[in-house]
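Participant: Quick one, fold the following:
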Amino acid sequence: MVQCVILAAGEGKRMRPLTGSRPKVMIPVANRPMLEHLINAIRDCGINEFVLVVGYHEAAVRHHFGDGSDFGVSIRYVTQKRQRGTGDAVLNVLSHVNGDFLLLNGDMILSREDIKAVLSSPSPALGICKSDHPRDFGVVTVKDGIITGFEEKSENPKSDLINAGLYLFNYDLFSHLKLITPSPRGELELTDALLPYIKAGSLHAVMLSSWADMGSPWDLLTANEVLLVSLSSCIEGEIEDGVVLKGAVQVGKGTVVKAGTYIEGPCVIGKDCRIGPHAYIRGATAIGDNCHIGHSIELKNSIVMNHSNIPHFNYVGDSVIASGCNFGAGTKIANLRHDKKCISAGGVNTRRKKFGAVIGDDVLFGINCSVNVGAVIGNRCRIAPHCFVTGVISDDSVVKR
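Facilitator: Alright, predicted model coming up:
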C-alpha cells in the first residue's frame, strides 16, 4: 500500500502576517485548513496512511487532525526541529516509510484526478504544470514524458513547465538524500536529490490539469474561488423570513441569518455567526465560526476567519481577514485601482486587478477608516478613527491620523 508523506513544518514567511499565530498549512480556505483539503483529496484516492512532517506551531496541526480517525485515515507525526530544508524534512521520515510513497508539500490544492494520475505513473514521478510566470518556481524541461532538466527560479527559464511539488518515490530516494550537501542558502534541498534520476533518465513527468500554489496571501483567494465552485447548499442554521439565498450557500449550526440579507453563492458561513440584518454577501466568500457580519455590509470574494466582526456600514472586497478582527462603523477596504492595473502588496505584484487587503489577527479599526488597495496590516494593530491606511503596517502598530 502506498503511503503519503506531507511536508507541513514551515512557517510560510511570504504569508505573513497570517502565519504569525498558525502554520501556513492551517490557514483556512473555504472554511477548512488547506491541509485538510489535501488530506481529504488523497484519502479519496485510496491512501489512508499519512506521515506529517511538522515543526512551526506544530501543536495546531496535531490538535486539529489528531490520529486521523476523524478524517478516516491514520496519521503519524515527525517533528523537524530545525528548518534545514525540504531534503532534511524528508530524511526525518526514513524510519516511517517502507515502500512506494506519495510525497508533497502541504501548502497547495490538488484535484483527485491529478493525484490519481501521479499514483498511476511508474516511480519515480514528478507532477508538473504550466505557468505564465515560471521564473517564480522550479522549472523543468521534458522530452517524451521524462524530465530532462531542472533549474530553480531562473530569470530566463528554459520552459513554462514548473515543478508542482507532488512526487511519487520509492525507498531509493533516501540513498540520494544522504549524499546531498547544503545549498547556497544553507539548506538541504529535496530537488538536489532529483538530479541522479534526471541524469539516469528515469524521472517521469505527469502533467497536472490544475494546481493552486499558496505562496502569498492573495493566492488564498484564488484557491477559495476554485474550491467553492463545487460547493453544495446545506442550511443547518436559522434563516429568517425575508432572506434571499441565490446559488450554493452553506450555513453552519447555530448561525442566524437575519431578515433583509441577500447572499449570492457560492458562499460558506461557519457556526454560531450572526449575519445581517440587511447584509449583502456576494460570491466566493468564506466566513468562519463566531463571526458577526452586520447591518448594511457588503462583502465579496473574501476570506473572513473565526471570531471576526464586520458589523456596521462596511465594504470588504477581495480581501483576507484573519481571526479576532473588528471593523468600526463605516470602515471600508478599496479593491480596485482607478487605472485598472494589477495591484501590488508589499512591493509584490499580486497579478490581480481586484485585490483589497491582508489583515492579520486581532486588528481593531475605529470608525470611518479607509484601507487602500494592497494594504498589508500586521497582527494586533490598532487603527484610530478616520485613518487612511496604505502600504505595509508592522505587527503591534498604532496608527493615528
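
Participant: use CA for all of it now, contacts and neighbours both
Facilitator: Fine.

Participant: which residues does G374 contact?
Facilitator: Taking C-alpha atoms under 8 Å, 6 or more residues apart in numbering, we find G374 in contact with N335, I343, S344, A345, G346, F355, G356, A357, V358, T390, G391.

Participant: Okay, it and V316: tell me how far apart.
Facilitator: 13 Å (C-alpha to C-alpha, to the nearest Å).

Participant: how about the contacts of G374, which pair is most distant?
Facilitator: N335 and G346 (15.1 Å; C-alpha to C-alpha).

Participant: Look at these two and report which has more neighbours.
Facilitator: N335 (23 against 13; other C-alpha atoms under 10 Å).

Participant: you'd agree the more buried one is up against V371?
Facilitator: No. Applying C-alpha atoms under 8 Å as the test, N335 and V371 come out as separate, 9.1 Å apart.

Participant: Common neighbours of these two, please.
Facilitator: Counting by C-alpha under 8 Å, 6+ apart, the common neighbours of N335 and V371 are A357.

Participant: can you pull the contacts of the nearest residue to R401 once chain neighbours are set aside?
Facilitator: Closest residue to R401 apart from its sequence neighbours, by C-alpha to C-alpha, 6 or more residues apart in numbering: C387 at 5.4 Å. C387 is in contact with N368, C369, S370, V399, K400, R401, counting by C-alpha under 8 Å, 6+ apart.

Participant: can you name the farthest residue from the center of the protein?
Facilitator: The C-alpha centroid of the chain is most remote from D241, which lies 35.6 Å away (C-alpha atoms, centre = their mean).

Participant: residue contacts, K24?
Facilitator: Applying C-alpha under 8 Å, 6+ apart, the residues near K24 are A8, G10, E11, G12, M15, L18, D107.

Participant: between G374 and V316, what contacts are shared?
Facilitator: Common neighbours of G374 and V316 (C-alpha under 8 Å, 6+ apart) are G356.

Participant: so how far is the first residue of stretch 332-346 from its last?
Facilitator: Stretch 332-346: ends 20 Å apart by C-alpha to C-alpha.

Participant: now stretch 369-385
Facilitator: End-to-end for stretch 369-385, by C-alpha to C-alpha: 6 Å.

Participant: Could you do stretch 25-42 as well?
Facilitator: For stretch 25-42, the end-to-end distance is 15 Å (C-alpha to C-alpha).

Participant: To compare with the earlier structure, here is another sequence to fold:
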Amino acid sequence: MNYILYDGAFRAALLPFTFTRPVADLRIGILTIREKWEKYLGLTTTTLTEEYLSDKYPMLEMEANVFINAGYIPNIDFFKAVKNLKANQKVVCKDDILAFYSTEDQEEVDFDTYESITIENVESIENKWDLFLKNEYAILQDFEMLTKDEISMEIPEGVQAVNKSQIFIEEDATISPCILNASNGPIYIAKDAVVLDGALIRGPFALGEKALVKMGAKIYGATTIGPNCKVGGEVKNSIIFANSNKGHDGYLGNSVIGEWCNFGADTNVSNLKNTFSKVRLWNYEDEIYEDTQQMFCGLMMGDHSKTGINAMFNTGTVVGVSANIFGSDLPEKFIPSFTWGGGKLMDVYNLKKAIRTARKMMELSHCEISEQDIFILEEVYQQTKKYRNKIED
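Facilitator: Next comes the predicted model:
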C-alpha cells in the first residue's frame, strides 16, 4: 500500500512553520508527524502539499493509495484504522475526515459514497499554539511507541535520577552528572545526544539525536529539543524543531521555534501578560490578532530567524521566516518574514543576504543549502511581501 500525507485544512493556521515545510514535517512530541507514521507503518510516505514545496517534498501516487490528514496526531487506534482501510472507505472522527482510500483511476473522490470507519480521541493540530499545548500528549505517545520492547542504556554514575523506569537513553548518548526527574512525565534522550554538567531536567522531555543541553540549563516539561540543537538557560513547555541554537542564558516558555534559528545571549521571551489576560496571536490567513484563549503563550518563530544579544519578545509574538531581530527595544508582536532590525526601526532583509546567512549557518553543521531550499525561501519572500509593504514604503 502507498501512503500519502496531505496538509489538510489547518495549514494556514500553522504558519509561519508551514511556509517552509508540509504539515507532516512539524515536530510534536519526540518525532515529526511523518516520522510517527513511518514508524507505525514500517514504510516511507510521500506528501501532498503546496506546489512550491513539492520539489523538496514530492508526492508519489500508485495504483492504490491511502491519503492521511497530517493535521492529526497518530495514535494506535488511528494507525489500526488506516492500516485496515479498504476501497471506498474513509476514517472519520467527529465528522472530520482523517484518512481515505483512493485508486489511481478515480477521477474524483465522492466522500458521500464512502463507508465511514469511526474512531475517537484523536488529537488535532488546528492552531500553532496547539504544538506546545499538546506536546505532553505527543511525548507520552511517542515514548510508549519508541521504548516498547527496547532496553535503555544504564543511567551513568553521578546522575541523580527520579522515576528511573520513565527515563530512556539511546546508545552513544553522553550524560554528565545532572538531575533527570521523570516524576511528572518521561524523559527520552536520543542517540549521540549530550547533557552537560549541572543540567536540571524535568519531564516530559525529549532530546533529539546529536542535540546538546548545556551546563546548568533548567528545563521544564513538556519540552522537545529536536535533533542537532543546542540549548542553555531556562526553557519551559516549548518545542525547538531541529538545527537551532538557544545556547545561552535567557528564558523561553510556551513557545515553538523552527529550524536553523539562533538566539543571542540573554534573549528573553515573555509568556505571561502582567494583566493575566488571554494572549492574542497574529493570524496570517485573516491578518488579525486572534484570541488564543491561553494565558501562557510566548514566541512562534519561523525557520532561519535570528536574535541579537539581549533581545526581548512580548507575550504572544510571531516571527516569520529569515527575520533578524536585535536592539534593546521590544519589537512588534508580529515581525514579518525577511525583516531586519528592532523596535519600531525595521528594514527589509535583502533576500540574497538572507540566503547567504542561511548557507553559512547550515555549513557550520556540515549541511549544504539545496536549490530546493533556496527556491522555497525565494517563494516565501514573494508570498510575504504584503506584510512588509509598510516597511518598504
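
Participant: Got a TM-score for the pair?
Facilitator: Scored by TM-score structural alignment, normalised by the length of the second structure, the superposition of the two chains gives a TM-score of 0.69; 308 aligned residues with a C-alpha RMSD of 3.0 Å.

Participant: Give me the aligned partner of K218 of the second structure over in the first structure.
Facilitator: Using TM-score structural alignment, the equivalent of K218 of the second structure in the first structure is Y280.

Participant: again with A242 of the second structure
Facilitator: Match for A242 of the second structure (TM-score structural alignment): N306.

Participant: Quick one: residues contacting its match.
Facilitator: I287, G288, D289, N290, C291, A322, S323, G324.

Participant: Pick out whichever of those residues sits closest to I310 of the first structure.
Facilitator: C291 (8.0 Å).

Participant: any idea how far that closest one lies from A205 of the first structure?
Facilitator: 44 Å.

Participant: now swap in M26 of the first structure and tell me
Facilitator: On the measure of C-alpha to C-alpha, M26 of the first structure and A205 of the first structure end up 29 Å apart.

Participant: Compare the two (neighbour count), which wins?
Facilitator: With neighbours defined as other C-alpha under 10 Å, M26 of the first structure and A205 compare such that A205 has more, 26 against 23.

Participant: For M301 of the second structure, which residues are in contact?
Facilitator: Taking C-alpha under 8 Å, 6+ apart as the test, what M301 of the second structure contacts is P16, F17, V256, I257, G258, V318, V319, G320, V321.

Participant: how distant is stretch 282-300 of the first structure from the center of its chain?
Facilitator: 19 Å (C-alpha atoms, centre = their mean, to the nearest Å).

Participant: give me the number of residues near N254 of the second structure?
Facilitator: N254 of the second structure: 27 neighbours (other C-alpha under 10 Å).

Participant: quick one: which helix or strand includes the closest residue to F19 of the second structure other than its chain neighbours?
Facilitator: In this structure, F19 of the second structure finds its nearest non-sequential neighbour in V380, 6.5 Å apart by C-alpha to C-alpha, 6+ apart. Taking DSSP states H and E as the criterion, V380 of the second structure maps to helix 371-383.

Participant: all helices of the stretch 1-150 of the second structure, in order?
Facilitator: 33-41, 76-83, 130-133, 135-147 (DSSP state H, counting those that start in this stretch).

Participant: will you turn the ones you listed into JSON lines that also has mean neighbour count and distance to A99 of the second structure?
Facilitator: Shown next, in JSON lines, are the helices of the stretch 1-150 of the second structure (neighbours: other C-alpha atoms under 10 Å; distance: least, C-alpha to C-alpha, whole Å):
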{"stretch": "helix 33-41", "mean neighbour count": "19", "distance to A99 of the second structure": "12"}
{"stretch": "helix 76-83", "mean neighbour count": "16", "distance to A99 of the second structure": "7"}
{"stretch": "helix 130-133", "mean neighbour count": "21", "distance to A99 of the second structure": "21"}
{"stretch": "helix 135-147", "mean neighbour count": "20", "distance to A99 of the second structure": "20"}
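
Participant: out of these, which comes closest to E120 of the second structure?
Facilitator: helix 76-83 (8.2 Å).

Participant: just the angle between the closest one and helix 33-41, please?
Facilitator: Using axes from the mean of the first three to the mean of the last three C-alpha atoms, to 10 degrees, the inter-axis angle of helix 76-83 of the second structure relative to helix 33-41 is 70 degrees.

Participant: Who are the packing partners of helix 76-83 of the second structure?
Facilitator: helix 33-41 (3 or more C-alpha pairs under 8 Å, 6 or more residues apart in numbering; DSSP states H and E).

Participant: any idea which element V235 of the second structure lies in?
Facilitator: strand 234-236.

Participant: how much does that strand stray from the first structure?
Facilitator: In the superposition with the first structure, the average deviation recorded for strand 234-236 of the second structure is 1.0 Å (mean C-alpha distance after the TM-score superposition for the first structure).

Participant: Give me the contacts around that strand.
Facilitator: Residues contacting strand 234-236 of the second structure (C-alpha under 8 Å, 6+ apart): 217-223, 249-254.

Participant: same thing but 10 Å
Facilitator: With contacts defined as C-alpha atoms under 10 Å, 6 or more residues apart in numbering, strand 234-236 of the second structure is touched by 132, 200-202, 205, 216-225, 246, 248-255, 268-269, 271.

Participant: Identify the single longest strand in the first structure, thanks.
Facilitator: Longest strand in the first structure by number of residues (criterion: DSSP state E): strand 161-169.

Participant: how many degrees apart are that strand and helix 112-120 in direction?
Facilitator: Going by the same axes, to 10 degrees, strand 161-169 of the first structure makes 60 degrees with helix 112-120.

Participant: ok, back up a step: mind putting the contacts of M301 of the second structure into a markdown table with neighbour count?
Facilitator: Converted to a markdown table, the contacts of M301 of the second structure look like this (neighbours: other C-alpha atoms under 10 Å):
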| residue | neighbour count |
| --- | --- |
| P16 | 25 |
| F17 | 27 |
| V256 | 28 |
| I257 | 26 |
| G258 | 27 |
| V318 | 26 |
| V319 | 30 |
| G320 | 25 |
| V321 | 29 |
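
Participant: Which members of those residues occur in strands, if any?
Facilitator: Reading strands off those with DSSP E, I get V256, I257, V318, V319.

Participant: G198 of the second structure versus F132 of the second structure, what's the distance?
Facilitator: From F132 of the second structure over to G198 of the second structure (counting by C-alpha to C-alpha), the distance is 25 Å.
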